[in-house]
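> Here is my input; please provide its structure:
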Amino acid sequence: MQQSGTLYIVATPIGNLDDASPRLKTVLSRVDAIACEDTRHSGRFLQHLGIQKPLLSLHEHNEDQRLPALLGRLQGGESLALISDAGTPLLSDPGYPLVRAAVAAGIPLSPIPGPNAAIAALSVSGLPPEPFRFLGFPPRQGGARRKWFQTLAKVPDTLLFYESIHRLGATLADLAEAMGGERPAMVGRELTKRHEQLRHGSLDSLAEWAATASEAKKGEAVIVVGGWSGAPSEEASLDVDALLKALDAELPPRKVATVAAQVTGLNKNALYQRLMERRQD
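Predicted structure coming up:
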């Protein structure tokens, strides 16, 4: 019986290419092919490293269709690497369906750790490093975003979000409204890059800065928000049904389940079923 190849989950630099580790270079030079979000972007990265390997496009729009072929190659003895455009795969990036399928198929996996924008931002935020919740990207629509933040307002954990620079000001304003303008926070912009900027302050002050400062309109951003510091109460525990109800008013069912899974850590399919049952009651 032929032995399966290994699927390597490889973290790549989030900006500064000098963060590419020697182990990353060794693994990428030895695998048979590399699955990546954008073949053009990853091609330039590999060219910088002096590595030539076949690139396989794998992104949120084709993951399901590509799974059988990728699993077939792994089961046939090939070793593959999974990378994202920047940082650690799966964290607000494609790859989870592939990793889940590889685990189910008994295919060996190996993480090649490295940069991650959320952890990098947390380390310089000056906010409690544990416990924390990484929540990915907030909903794009303003109404859903505000309701989502309201469900998180009394969570005691430090909260981490990614956000498009084009929505940064609106998101910070919504955070201030939902959690209180004096809540301590930090915005990390262009982390590890030439124009890296760390902006510490209250949510109110950060929202004002994002609305007026020219540099706040460029680059990529991570938002770190201090957790609720009030007295513990029943409100501090997340009401899953209230979250589903709030999101259901603004988003389609599948998106409701996806966002709720990010917040709660619960299974997305189970949350979808729970939402459907709520609608029938």
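> From here on, just use CA atoms for contacts and neighbour counts.
OK.
> so where do the helices sit in the stretch 101-250 of the chain?
117-123, 142-152, 168-179, 203-212, 240-248 (DSSP state H, counting those that start in this stretch).
> Could you also give me the structure for this next sequence, so I can compare it with the first?
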Amino acid sequence: MSKLEAGVLYVVATAIGDNDDLSPRAKATLQAVSMIAAEDTRDAGRLLRELGITTPTTAVHDHNEAERVPMLIERMLAGESLALISDAGTPLISDPGYRVVAAAHEAGIRVSPVPGACAAIAALSAAGLASDRFHFEGFLSAKAGPRESRLQALAQTPHSLIFYEAPHRIVDTLAAMTSVFGEQRLATLARELTKTFETIKRAPLAELLAWVEADSNQQRGEMVIVVAGAPALAVNDQHSITAEALLAVLVRELPVKQAAAIAAEVLGLRKNALYELAQQLREAAQ
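Down below sits the predicted model:
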């Protein structure tokens, strides 16, 4: 790697399962910095011991991030370079660390990524679903009501959707997706990526749900679900229309509630889900 610079925050991607995926540059950076800010110092300690790295660590997570930021910024302003890592993969992707990076920018500290593995992108690359456009949703709510409401809001999104899920919720989540998106919507479950018991299965949601329910082994480990985007509604042989495209036009001229009502009537979809999508489009256009 090039020589380590002074006073830089390095955002370092680690492996998501197989430590051979850790880049030489990432390993050299972790060895050279003054301190490693880690989501969990126990997980970081195991990784560093395997790599033979003795750099000291400090815990930075959701519950202490705000109070640790000033100390980290002070050290970097004094010329020390630090690394930020998560438990696995690329930091800040459904992980803490945002406040550290934001504060570094505000303090005029250079932030440099050391790229590497990311479970969401690894799953998408092997999903066999459209990857030219995708929406990363991360973790859905653990509560059934908010989870279904969010899925309803995403139901007409025309590009692939990427979710993370905990093993004890995978059956409930796939059941909710089957109910909201439809039994025949294609999806891919990527489980334990790069690990010994990695499994990747692509199937209609109803089939995927039945497969997971029938095999308790598929209810263990780290989960990524990639769901195909909503198919366009055929208007005639030459044209098609999606809820997002229709609403994008309507919200330019009408209040959000009225736009959602008209789109629901035209497309035969639920108004509540379209209302949230219309609100997002209105906010994006402002």
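> TM between them?
Superposed pair, TM-score by TM-score structural alignment, normalised by the length of the first structure: 0.83. Supporting alignment: 246 aligned residues with a Cα RMSD of 2.3 Å.
> re the thing from before, could the helices of the stretch 101-250 of the first structure be laid out in TSV, adding mean neighbour count and distance to residue 13 of the first structure?
As requested, the helices of the stretch 101-250 of the first structure are exported to TSV (neighbours: other Cα atoms under 10 Å; distance: least, Cα to Cα, whole Å):
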stretch	mean neighbour count	distance to residue 13 of the first structure
helix 117-123	19	9
helix 142-152	20	29
helix 168-179	22	23
helix 203-212	19	26
helix 240-248	18	34
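> Residue 19 of the first structure: which of those helices is closest?
helix 117-123 (12.3 Å; Cα to Cα).
> how near is the residue sitting nearest the centre point of the first structure to residue 236 of the first structure?
The centroid of the first structure falls nearest to residue 92 when counting by Cα atoms, centre = their mean (2.6 Å). Using Cα to Cα, to the nearest Å, residue 92 of the first structure is found at 26 Å from residue 236 of the first structure.
> any idea what residue 162 of the first structure aligns with in the second structure?
Matched by TM-score structural alignment, residue 162 of the first structure corresponds to residue 164 in the second structure.
> Residue 202 of the second structure maps to what in the first structure?
Using TM-score structural alignment, residue 202 of the second structure lines up with residue 200 in the first structure.
> Now that match: closest residue in space that isn't a chain neighbour?
residue 186 (4.4 Å; Cα to Cα, 6 or more residues apart in numbering).
> Give the burial count for that neighbour, as a bare number.
For residue 186 of the first structure, the neighbour count with other Cα atoms under 10 Å is 24.
> So what does it match up with in the second structure?
By TM-score structural alignment, residue 186 of the first structure lines up with residue 188.
> can you tell me which residues contact its match?
127, 128, 200, 201, 202, 203, 208, 225, 226, 227 (Cα atoms under 8 Å, 6 or more residues apart in numbering).
> same thing with residue 123 of the first structure?
residue 129.
> wait, what's in contact with the match of residue 202 of the second structure?
With Cα under 8 Å, 6+ apart, residue 200 of the first structure has these contacts: 125, 184, 185, 186, 187, 206.
> Number of residues surrounding the third one?
Spelled out, it's residue 185 of the first structure. 27.
> Not counting sequence-adjacent ones, nearest residue to it?
That would be residue 225: by Cα to Cα, 6+ apart, it lies 4.3 Å from residue 185 of the first structure.
> how near is the one you found to residue 205 of the first structure?
Residue 225 of the first structure is 13 Å from residue 205 of the first structure, by Cα to Cα.
> Translate residue 84 of the second structure into the numbering of the first structure.
Residue 84 of the second structure maps onto residue 82 in the first structure, by TM-score structural alignment.
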